[in-house]
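Participant: Turn this into a model:
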Amino acid sequence: MSAKQSRILIFGAGVIGSAYAIKFIEAGIDVTLFARSNRFTALKENGLQYNEKGAVKSIKVNVIDTLEDDDIYDFIFVTVRYDQSESALLALKDNHSQNIVTMTNNSMGFSAWLELVGDRLLPALPGAGGQIKEGILYARFPPKILIATMFGEISGVVTERAEKLAQLFKTAKLPCKIHNDMKSYLITHSVSDIALLSVLHVGNKIIDEQTLTTRKTAHRITFTLKAYLRAIQKAGVAIHPSVFKFVLLSPNLILDFFFMLWLRSKMVKDMLLPDYANSANKEVVQLNNDLLKFLSQKDITP
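Facilitator: A predicted model of the protein is given here:
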């Protein structure tokens, strides 16, 4: 079966799911998008609306809000936040599709996910970001040199289905890479997200922009990132990508300066919008709690 003949379901109509849906649809791939409530209604009535170079466009998408057990797809992409991942996989538990691609963070390994969907699981991490504002997707696909969609078997073996998935991304002109240690890759990425995104909240409130851009806030990122990277290394987790190894070797002053620049970027200012900041906080809290559980099982404290 060619990539274009593949039938795929994207379970989750947020930023990631919507961004990938557009790319797959434009490539002529059979795509169904699973959405709920207001998002489902908006997609049915208006199509998938997105911003392209300042212009709002719309693309027709097949959208469902219920999934039958015998509604079978070649690949199901789970594109929800980490704190929603188990409930999403529970909803897919009895569906007979054989390949479930979890495109989300993971800070403690795959045991809980495997209990729900077994060896159908194929972990991944998306190479896209962005926001949805007033129902319109503002997607960001960074250059291939910076980030690509990463995926791979838990065993590290390059299987036929992994190669088929790579062909699917190639057809959609989406950079991708098959990785042989997705557990380490996802835990390392989770550490990065915990360090970077936890500063968006102070207590139960979204941080104000003036406080966000101080060196003190930047140093919180530096301190957390280094502490957690050292901790996962002690736990036997290989640091991927290897660029994070340079973080451990870099002086705090240089890292603080780098993160101060990042905190003053437009991308971070957009992250302070309540919808994004509050959703990110829920995910980061769950990632952090599960990472600490993972480390405590190995008697390691960051």
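
Participant: use CA for all of it now, contacts and neighbours both
Facilitator: OK.

Participant: what ranges do the helices span in the stretch 1-150 of the chain?
Facilitator: Along the stretch 1-150 of the chain, the stretches classed as helices by DSSP state H, counting those that start in this stretch are 15-26, 37-46, 85-92, 111-117.

Participant: Dump these into JSON lines; add mean neighbour count and distance to K170 as well.
Facilitator: Formatted as JSON lines, the helices of the stretch 1-150 of the chain follow (neighbours: other Cα atoms under 10 Å; distance: least, Cα to Cα, whole Å):
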{"stretch": "helix 15-26", "mean neighbour count": "21", "distance to K170": "10"}
{"stretch": "helix 37-46", "mean neighbour count": "14", "distance to K170": "26"}
{"stretch": "helix 85-92", "mean neighbour count": "17", "distance to K170": "26"}
{"stretch": "helix 111-117", "mean neighbour count": "15", "distance to K170": "26"}
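
Participant: got those as CSV, with distance to A218 columns?
Facilitator: Formatted as CSV, these follow (distance: least, Cα to Cα, whole Å):
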stretch, distance to A218
helix 15-26, 27
helix 37-46, 35
helix 85-92, 30
helix 111-117, 34
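
Participant: quick one, which of the ones you listed is nearest to K216?
Facilitator: Closest to K216 of these is helix 15-26 (Cα to Cα; 30.7 Å).

Participant: Not counting its own residues, what contacts that closest one?
Facilitator: 10-12, 30-31, 33, 48, 59, 61, 77-80, 126, 128-132, 137, 139, 172-174 (Cα atoms under 8 Å, 6 or more residues apart in numbering).

Participant: Stretch 188-202 too?
Facilitator: With Cα under 8 Å, 6+ apart, stretch 188-202 has contacts from 105-107, 206-207, 212, 217, 220-222, 224-225, 228-229, 232, 239-241, 271-272, 277, 280-281, 284-285, 287-288.

Participant: Among the residues you listed, which ones are in helices?
Facilitator: 212, 217, 220-222, 224-225, 228-229, 232, 271, 277, 280-281, 284-285, 287-288 (DSSP state H).

Participant: follow-up on the earlier one: which of the contacts of helix 15-26 are buried, as a ChimeraX select command?
Facilitator: Listed next is the ChimeraX selection for buried residues among the contacts of helix 15-26, using 16 or more other Cα atoms under 10 Å:
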select :10,11,12,30,31,33,48,61,77,78,79,80,126,128,130,131,132,137,139,172,174
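
Participant: Tell me who's in contact with the residue lying closest to F151 once chain neighbours are set aside.
Facilitator: Nearest in space to F151, with sequence neighbours left out and distances taken as Cα to Cα, 6 or more residues apart in numbering, is A124 at 4.0 Å. Neighbour list for A124: 101-104, 149-152, 182 [criterion: Cα under 8 Å, 6+ apart].

Participant: one more to put side by side:
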Amino acid sequence: MKILIYGAGVVGCAYGWQLSKAGCDVTVLVRKGQKEFVQKNGIQIICSDFRGKARKDVDVIFKPTVIDELSSNNDFEYIIVSTNKLQLSTILPTLSKSTGKANVVFFQNNWDVFTEIDKYLNPEQYFFAFPFMVGGGKEDKNIHCAISGLKYSNTPLGEKDGRITPRVEKLFVALDKADLKPVISNQILVWLITHYAVAAGLSAGIMSAGSASQFIKTHLL
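Facilitator: From the prediction side, this is the model:
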């Protein structure tokens, strides 16, 4: 399976690394000017993996195939879009011209762009997922991430209309081999909107309280 990770951030690199370990042919799309550096040095990923019985800390150099431009005659089966949701307005015109026959998987915290996506792509060209298994940040050029071992952490994915299609099932198998706990949802849009509402409310509460610890003391204890 050939997969393009569109966006070399924490989520894209962590999922791409794990899918590569599971046997997928992974390519990462990077910004202009970064291709030679990443090809030469790879992507350093410093990861705390909590999926096993004990935490496992790993420091690896992930060396995927690297491109800085997407061509419409590409041979990718899936394009996983893992950029910030706010970047979609600049990404969608490119995807409309260059997706080719690939299935686009929007791998973001989406809640209000569903109509906007339909202006550029047909429903047959895309579906949704959410990277609930990975979190972290960047320091210099290094990826610092954690892979969740919590019971209810998973990677939900599904079609906009709720159908369980072969393309969703095939990506499910790849994610399952990578131990990223995929779950097929027949209400993925409801899941995404609800997740955003809960996260936004929680974030607002923490900001209002001044800190996470103060929020816990004030509202949860």
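
Participant: quick revisit: can you select the buried ones among the ones in helices among the contacts of stretch 188-202 of the first structure for me in ChimeraX?
Facilitator: Restricted to buried positions by 16+ other Cα under 10 Å, the ChimeraX selection for those reads:
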select :212,217,220,221,222,224,225,228,229,232,271,277,280,281,284,287,288
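
Participant: The residue nearest to F151 of the first structure corresponds to which position in the second structure?
Facilitator: Residue pairing (TM-score structural alignment): A124 of the first structure is matched to A129 of the second structure.

Participant: cool, and Y185 of the first structure?
Facilitator: Checking TM-score structural alignment: Y185 of the first structure goes with W191.

Participant: Equivalent analysis for F110 of the first structure, please.
Facilitator: Under the alignment (TM-score structural alignment), F110 of the first structure pairs with F114 in the second structure.

Participant: so how far is D161 of the second structure from that match?
Facilitator: The gap separating F114 of the second structure from D161 of the second structure is 12 Å, by Cα to Cα, to the nearest Å.

Participant: now swap in E69 of the second structure and tell me
Facilitator: E69 of the second structure is 31 Å from D161 of the second structure, by Cα to Cα.

Participant: What ranges does the second structure have for its strands?
Facilitator: 2-6, 25-29, 43-49, 56-62, 65-67, 78-81, 103-107, 126-129, 134-139, 142-147, 155-158, 182-184 (DSSP state E).

Participant: what about the nearest residue to A209 of the second structure once chain neighbours are set aside, how many neighbours?
Facilitator: The shortest distance from A209 of the second structure to any non-neighbouring residue, by Cα to Cα, 6+ apart, is to F215 (5.2 Å). Using other Cα atoms under 10 Å, F215 of the second structure has 18 other residues around it.

Participant: Please name the residues that touch F215 of the second structure.
Facilitator: Taking Cα under 8 Å, 6+ apart, one finds 205-206, 209 in contact with F215 of the second structure.

Participant: one more time with 10 Å, if that's ok
Facilitator: For F215 of the second structure, the contact set (Cα atoms under 10 Å, 6 or more residues apart in numbering) comprises 202-203, 205-209, 221.

Participant: Which helix runs longest in the second structure?
Facilitator: The second structure, longest helix under DSSP H: helix 188-209.

Participant: Could I get the buried residue list for that helix?
Facilitator: Neighbour count says helix 188-209 of the second structure has 188-189, 191-192, 195, 205-206, 209 buried, by 16+ other Cα under 10 Å.

Participant: give me every residue that touches T41 of the first structure.
Facilitator: Taking Cα under 10 Å, 6+ apart as the test, what T41 of the first structure contacts is 35, 47, 63-65.

Participant: Same list as before, those that is, but in a markdown table and with neighbour count and distance to A55 of the first structure included.
Facilitator: Output for the contacts of T41 of the first structure, formatted as a markdown table (neighbours: other Cα atoms under 10 Å; distance: Cα to Cα, whole Å):
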| residue | neighbour count | distance to A55 of the first structure |
| --- | --- | --- |
| A35 | 22 | 24 |
| G47 | 17 | 15 |
| V63 | 22 | 23 |
| I64 | 17 | 27 |
| D65 | 13 | 28 |
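
Participant: farthest-separated two in the residues you listed?
Facilitator: G47 and D65 (14.6 Å).

Participant: Quick check: the gap between F37 of the second structure and C145 of the second structure.
Facilitator: For F37 of the second structure, the distance to C145 of the second structure - Cα to Cα - is 21 Å.

Participant: likewise N109 of the second structure?
Facilitator: For N109 of the second structure relative to C145 of the second structure (Cα to Cα), the value is 18 Å.

Participant: Over to Y78 of the second structure?
Facilitator: 23 Å.

Participant: Same question for F130 of the second structure.
Facilitator: In terms of Cα to Cα, F130 of the second structure sits 16 Å off from C145 of the second structure.

Participant: Excluding sequence neighbours, find me the nearest residue to I45 of the second structure.
Facilitator: Spatial nearest neighbour of I45 of the second structure, chain neighbours left out: I143 (4.7 Å); criterion: Cα to Cα, 6+ apart.

Participant: Test my guess that G135 of the second structure contacts C145.
Facilitator: Yes: judged on Cα atoms under 10 Å, G135 of the second structure makes contact with C145 at a distance of 5.5 Å.

Participant: Need the residues touching each of these two.
Facilitator: Both G135 of the second structure and C145 are in contact with 10-11, 14, 47, where contact means Cα under 10 Å, 6+ apart.

Participant: Now flag whichever of the residues you listed is closest to K119 of the second structure.
Facilitator: K119 of the second structure has its nearest neighbour among those in V11, at 25.9 Å by Cα to Cα.
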